[in-house]
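In: No letters, just coordinates:
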């Protein structure tokens, strides 16, 4: 996945927030029940014990623009600008798919910051906070993915992660989250169905990503290569519940799953990629057929 160097991405509304911008003391707020923390999306647990650190000061609510993020060339060079530029393409895609779509806020986290759904940092991973309609991402999280879980976490994999969180936003504003509340864990649970649907929505956008253009009609993104698609599928495989359980040395226990197996996550991404968002109905499928 590569942005066109001359694409204009300076109109994005992403903001940077965290300790590097403004320091304030504070503890960790309680995490909301429907906050979809990406590493909880991966494992169901905080990973501070794996990566060290945690706690300490978190940034205030003050935010700033993403500096020097004006062109596709900038997006190709820096993770923070890539995510900010990706938000433009994602918003444009969903505006075309969903009547009445409203864009979420994207916050690029600098070390740590507070949200209504808890502290955002690279240890909690990217997440969507429904009460705020905001996506939080610390770009250094992708290095942790490579170090701790052997994911390649390349550019398209990073945008898959962002698109997955945007999928949760779509679920929130269309009432899917509210209509299918948490009902426990397990391979047929609503939680697994929501996560697989968000994977499918991400794949649908990747399949359509070359159709989104800037104000001059220049496509934001070039068509992904097969290697880049494989990289995104690798990320989906890495974050399967069964893979995480195996990596942590435990037995595979489907009844504890909250996000789906590696095979399911790859398959639903591919379903969206090949067939579009209309193919992402995971809630009408009988148990055992997901």
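Out: That came in fine, so what should we check first? A quick note: this is a predicted structure, and the numbers were derived from the prediction, not measured.
In: rest of the way, CA atoms for contacts and neighbours
Out: Will do.
In: Strands along the stretch 1-150 of the chain, start to end?
Out: With DSSP state E, counting those that start in this stretch as the criterion, the stretch 1-150 of the chain has strands at 15-18, 23-24, 36-37, 58-59, 63-65, 105-110, 112-115, 118-121, 127-129, 134-137.
In: Would you reformat these as a markdown table and include distance to residue 151?
Out: Supplementary listing: the strands of the stretch 1-150 of the chain in a markdown table, determined by distance: least, CA to CA, whole Å:
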| stretch | distance to residue 151 |
| --- | --- |
| strand 15-18 | 25 |
| strand 23-24 | 32 |
| strand 36-37 | 18 |
| strand 58-59 | 28 |
| strand 63-65 | 29 |
| strand 105-110 | 21 |
| strand 112-115 | 23 |
| strand 118-121 | 19 |
| strand 127-129 | 18 |
| strand 134-137 | 17 |
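In: For residue 97, find the nearest of those.
Out: Comparing the strands of the stretch 1-150 of the chain against residue 97 with CA to CA, the closest turns out to be strand 105-110 (18.7 Å).
In: helices or strands up against that closest one?
Out: Applying 3 or more CA pairs under 8 Å, 6 or more residues apart in numbering; DSSP states H and E, one finds that strand 105-110 contacts strand 15-18, helix 79-97, strand 118-121, strand 134-137.
In: and here's the other structure:
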């Protein structure tokens, strides 16, 4: 994955609260109260892991990410800043994803409302309730905001077995912005059934994977405000890592790892095969009309 060193970056929609003490208290296990269409839209129910939480979910140390300094994303103004601050890649992801949807939705007659991305550590207070890092990245509809603890991506590799890499990170961020697109269309209000292999929750999550794939299709052509491309290259290895990340967060993979057995009646996000399928569907088509998981049978 290559980033344009000459691109201008926009940090106005990236809120870096790490180390600021602005997080707020989290619930045990990092759970967010279900209500208002919230349940089933978090990327991972990682609280299923082993003792009910990931390392650090009880307030202890979170997995470290190399070259990370708290509250440092405000300094990411140019693409070249990535050389001094590797965290600037998250500004690239957010800028590219938002720029794509800001152009795509009006083309389809829909107004795009920007969604900030709040980067936090430890715990955070949201319009969906308090959460800890153990919840994983998530989107909160009342806030119209994506929440992200960068330490999660280390956990994605160490606990869930993903290969990792920059595009695996980008896929996760794009998935959460997929939920924002759903929210703007009123789709999240349709979520009634939250568990089961064909539940509304599963259909919502697979659609968000598909929407992430659509951005992927266009990623290397998305410009910033000055017309410069933000991401200049995605390789086959990048795409493979994105598909691998999608598979690693499949319900069946997580349940097999944590329970030793698969129970489809408790699915909330879809199987590894389904998540890869719908991400690839969006990526291959580049067209939102290909992402109708609500009428698809089988998924």
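Out: Good, I have the coordinates. Here the structure is a predicted model, which means the values were calculated and not measured.
In: picking that back up, mind putting the strands of the stretch 1-150 of the first structure into CSV with distance to residue 216 of the first structure and mean neighbour count?
Out: What follows is the strands of the stretch 1-150 of the first structure, written out as CSV (distance: least, CA to CA, whole Å; neighbours: other CA atoms under 10 Å):
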stretch, distance to residue 216 of the first structure, mean neighbour count
strand 15-18, 24, 24
strand 23-24, 39, 15
strand 36-37, 35, 25
strand 58-59, 37, 24
strand 63-65, 22, 15
strand 105-110, 24, 24
strand 112-115, 35, 25
strand 118-121, 35, 24
strand 127-129, 31, 27
strand 134-137, 27, 26
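In: Residue 156 of the first structure: which of those strands is closest?
Out: Of all the strands of the stretch 1-150 of the first structure, it is strand 134-137 that lies closest to residue 156 of the first structure, at 15.2 Å by CA to CA.
In: List the residues that contact residue 270 of the second structure.
Out: Residues in contact with residue 270 of the second structure (CA atoms under 8 Å, 6 or more residues apart in numbering) are 197, 202-203, 205-206, 250-252.
In: Next, format the helices and strands packed on strand 105-110 of the first structure as CSV and append distance to residue 225 of the first structure.
Out: As requested, these are arranged in CSV below (distance: least, CA to CA, whole Å):
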stretch, distance to residue 225 of the first structure
strand 15-18, 30
helix 79-97, 17
strand 118-121, 31
strand 134-137, 25
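In: Residue 153 of the first structure: which of the ones you listed is closest?
Out: Checking these against residue 153 of the first structure by CA to CA gives helix 79-97 as the closest, at 11.0 Å.
In: ok, back up a step: which members of the contacts of residue 270 of the second structure occur in helices, if any?
Out: With DSSP state H as the criterion, helices contain 202-203, 205-206, 251-252 from among the contacts of residue 270 of the second structure.
In: just the buried members of those?
Out: Buried residues within these, defined by neighbour count using 16 or more other CA atoms under 10 Å: 202-203, 205-206, 251-252.
In: so which of those residues would you say is closest to residue 43 of the second structure?
Out: Proximity of these to residue 43 of the second structure, judged by CA to CA, is greatest for residue 205, which lies at 7.6 Å.
In: what's the counterpart of the closest one in the first structure?
Out: Residue pairing (TM-score structural alignment): residue 205 of the second structure is matched to residue 195 of the first structure.
In: got it, and residue 233 of the second structure?
Out: Across the two structures, residue 233 of the second structure finds its equivalent in residue 223 of the first structure, going by TM-score structural alignment.
In: Let's verify its match: helix, strand, or coil?
Out: coil (DSSP: H, G, I helix; E, B strand; the rest coil).
In: Can you tell me how far it is from residue 3 of the first structure?
Out: Residue 223 of the first structure sits 9 Å away from residue 3 of the first structure, going by CA to CA, to the nearest Å.
In: Among those two, which residue is more densely surrounded?
Out: When neighbours are counted by other CA atoms under 10 Å, residue 223 of the first structure and residue 3 differ, and residue 3 comes out ahead with 26 against 16.
In: Contacts only, for the nearest residue to that one once chain neighbours are set aside.
Out: Leaving out its chain neighbours, the residue that sits closest to residue 3 of the first structure by CA to CA, 6 or more residues apart in numbering is residue 221, at 4.3 Å. Counting by CA under 8 Å, 6+ apart, residue 221 of the first structure makes contact with 1-4, 209-210, 212.
In: can we see that at 6 Å?
Out: Under the criterion of CA atoms under 6 Å, 6 or more residues apart in numbering, the contact list for residue 221 of the first structure reads 2-4, 210.
In: Looking at those residues, spot the one nearest residue 234 of the first structure.
Out: Checking the contacts of residue 221 of the first structure against residue 234 of the first structure with CA to CA, the nearest one is residue 2 at 18.0 Å.
In: Counting neighbours, what do you get for the closest residue to residue 12 of the first structure other than its chain neighbours?
Out: Nearest in space to residue 12 of the first structure, with sequence neighbours left out and distances taken as CA to CA, 6+ apart, is residue 88 at 5.8 Å. Number of residues near residue 88 of the first structure (other CA under 10 Å) recorded here: 21.
In: Show me which positions of the helix or strand containing residue 243 of the second structure end up buried.
Out: In this structure, residue 243 of the second structure sits in helix 236-248 according to DSSP states H and E. With burial defined by 16+ other CA under 10 Å, the residues of helix 236-248 of the second structure counted as buried are 238-239, 241-248.
In: again with stretch 73-85 of the first structure
Out: Within stretch 73-85 of the first structure, the residues scored as buried using 16+ other CA under 10 Å are 73-76, 79-85.
In: do stretch 169-185 of the first structure as well
Out: With burial defined by 16+ other CA under 10 Å, the residues of stretch 169-185 of the first structure counted as buried are 169-173, 177, 182, 185.
In: Same question for stretch 252-265 of the first structure.
Out: Residues 254, 256-262, 264-265 are the ones in stretch 252-265 of the first structure that count as buried (16+ other CA under 10 Å).
In: Among those residues, which one lies nearest to residue 276 of the first structure?
Out: Ranked by distance to residue 276 of the first structure (CA to CA), these are led by residue 265 at 15.6 Å.
In: Would you mind finding the match for the closest one in the second structure?
Out: Checking TM-score structural alignment: residue 265 of the first structure goes with residue 275.
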